[in-house]
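K.L.:
Need coordinates for the following:
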Amino acid sequence: MVANEEHLSLLKQGVPVWNQWRKQHKKIRPDLRGVDLRGTDLRKANLSHSILFKANFFGADLQGASLDRAVLFGTNFGRANLIQTSLTNTDLFGADFTGAKLKRANLRKADLTEADFTEADLTGASLVDVQAIAANFEGATLTGACVSDWNINETTHLKDIVCEWIYLDSVITPAGKIRFRERQPQDAQKNFAPGEFIVLFQSSAEIVELIFSDGIEWTAFLDTFQQLERELKHPKILIQAFEKKSDLTFVIRLQVPEDYDREEIDRYFNKEYNLRLKTLDRATQKQSNTSEKTMNQDKREQCADLLEIAQILAKYQHSRAK
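P.N.:
Here you go, the predicted structure:
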């Protein structure tokens, strides 16, 4: 892919020069295929289609371009070709991707706050660790995309999304390529039923993920959980699920009412949990001559057993149901 050198030269002269050229040449489709624009400030640049000329109904051609770490907030990509374009760590606050083609695009760690993806094609795209608060995905296609750790809430618009399956995790291979995994639905022969995607991810907007990188001390966890319920005066905070990421790393998901601040709950829980850990550690140290570090590590390893976790959660949830 070779871009048009004149178009690239104009864009590098700055957004005012570029936007003026676009006004004067509405019939020309900018050819920026494969260009390297990493770190470039293109805020509010017009890379969209011209609504005045049906023959030029598609926006700029940026297929395979590199826009990593670029400043693109408010940029107009309406109906642009961004297939396999790299947009990692990019500021896309309020950007317009209406009708854009983003198949297999990499938006890892991009800020998509208030961005508009109405009817955009994000088939196979990486939306890993993106900030998508108040983003609009109405009518967008997300089949085969990866949404691991994307940050959405009740202000994220997911109406009428087209999605047959999704991936919830990704890894980088030794060759440096991204591989998606944890398909949903898990059965490769099945796809989402109509509306099932919305049910799954609207509820995820109300989830708080607690990450424990050194095992879990369950006495401290359950005490903190009960304290959280009392503090918020809300008995319907649910332990939705737990996931073992590695030997001692766990993620526990709490389902909270939608009108609660998830970040504030996360901060509160971690603060109270760590305070209880310190109290338990001091008590353990007094009872034994074994070094605190060794005792703590042994305790974390004991508490990392999945059978023990299942038994503790089942016992706790049963006691709450009474």
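K.L.:
all contacts plus neighbour counts: C-alpha atoms, from now on.
P.N.:
OK.
K.L.:
can you pull out the strands in this protein?
P.N.:
166-172, 178-184, 207-212, 238-244, 250-255 (DSSP state E).
K.L.:
Output the contacting helices and strands for the second one.
P.N.:
In this structure, strand 178-184 makes packing contacts with strand 166-172, judged by 3 or more C-alpha pairs under 8 Å, 6 or more residues apart in numbering; DSSP states H and E.
K.L.:
Sequence B follows; please return its structure for comparison with A:
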Amino acid sequence: MANPDHLLVLSQGVLVWNCWREDHPGIIPDLKAANLQGVDLANINLRGAQLQEIDLQGADLRRADLTAADLSGANLYMADLIAVQGREICLEAADLEGGDCYKADFTRADLRNTNLRGTMMRRVTLVEANLSGANLTRTDLLQSNLWRAQLENAILQEANLEEANLEAANLEAADLTLTKFTRANLRRARLYNAHLERTDLQDAILRGATQPNGQIYL
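P.N.:
All right, here's what the predicted structure looks like:
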């Protein structure tokens, strides 16, 4: 459960909260399982915070600092995460369905088994992120950077990865049915055992990528 003292500070608004964090850099915020549905948390400093199973459905987290925060199992359904700083964030098994993560930075984030169904993720940074087993059905990843991302067993049915960078990404056993990779960079990507039914690879760069049958694209 959330620390009641921390909830009291937060109830006074983002400005008070951010000042409190500056004055108490050694305190790790504990807001576990708090109900913050629809709350305006734009520009909040939640760096390193304990936010497991927090309810942020429909919350405004634009430009929030979530660096290294733990949001495993969190409810972020339809939340606004535009331009969030989320390097090394943990979102394992969290629900981000229908949210907006435009230009968010999720470098080396833990997104294992996360629900990203229908999420707006255009121009998101997912460098070396772990999306193994994640549900990315109909997710819009236009021009996103997934360099060396882990996508084993991920579901990307009807996802849009047009002009995305997936160089050296691991897509082993991923479901790529109707996935759009138009002009995407898939150099050295691993597609072994991936399901490519009606996948759009028009003008995609595949040099050095491993095909589903184990052969290498030349």
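K.L.:
Now mean neighbour count and distance to residue 33 of structure 1 too, for the strands of structure 1, in TSV please.
P.N.:
What follows is those, written out as TSV (neighbours: other C-alpha atoms under 10 Å; distance: least, C-alpha to C-alpha, whole Å):
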stretch	mean neighbour count	distance to residue 33 of structure 1
strand 166-172	17	25
strand 178-184	16	22
strand 207-212	19	39
strand 238-244	14	41
strand 250-255	19	40
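K.L.:
Columns distance to residue 78 of structure 1 on top of the ones you listed, output as JSON lines?
P.N.:
JSON lines is the format used below for the strands of structure 1 (distance: least, C-alpha to C-alpha, whole Å):
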{"stretch": "strand 166-172", "distance to residue 78 of structure 1": "24"}
{"stretch": "strand 178-184", "distance to residue 78 of structure 1": "27"}
{"stretch": "strand 207-212", "distance to residue 78 of structure 1": "32"}
{"stretch": "strand 238-244", "distance to residue 78 of structure 1": "39"}
{"stretch": "strand 250-255", "distance to residue 78 of structure 1": "36"}
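K.L.:
Ok, which of the ones you listed comes nearest residue 39 of structure 1?
P.N.:
Among those, the nearest to residue 39 of structure 1 by C-alpha to C-alpha is strand 178-184 (21.8 Å).
K.L.:
how about that closest one, which residues of structure 2 does it hit?
P.N.:
Using TM-score structural alignment, strand 178-184 of structure 1 corresponds to no residues of structure 2.
K.L.:
Quick one: closest of the strands of structure 1 to residue 281 of structure 1.
P.N.:
So among the strands of structure 1, strand 207-212 is nearest, using C-alpha to C-alpha, at 16.6 Å.
K.L.:
Next, the angle from that closest one to strand 238-244.
P.N.:
Put simply, strand 207-212 of structure 1 runs at 40 degrees to strand 238-244, going by axes from the mean of the first three to the mean of the last three C-alpha atoms, to 10 degrees.
K.L.:
which part of structure 2 lines up with strand 207-212 of structure 1?
P.N.:
By TM-score structural alignment, strand 207-212 of structure 1 lines up with nothing in structure 2.
K.L.:
Settle this for me: residue 76 of structure 1 is touching residue 94, isn't it.
P.N.:
No: between residue 76 of structure 1 and residue 94 there is no contact under C-alpha atoms under 8 Å: 9.1 Å.
K.L.:
Neighbour count for those two, which is higher?
P.N.:
With neighbours defined as other C-alpha atoms under 10 Å, residue 76 of structure 1 and residue 94 compare such that residue 76 has more, 24 against 21.
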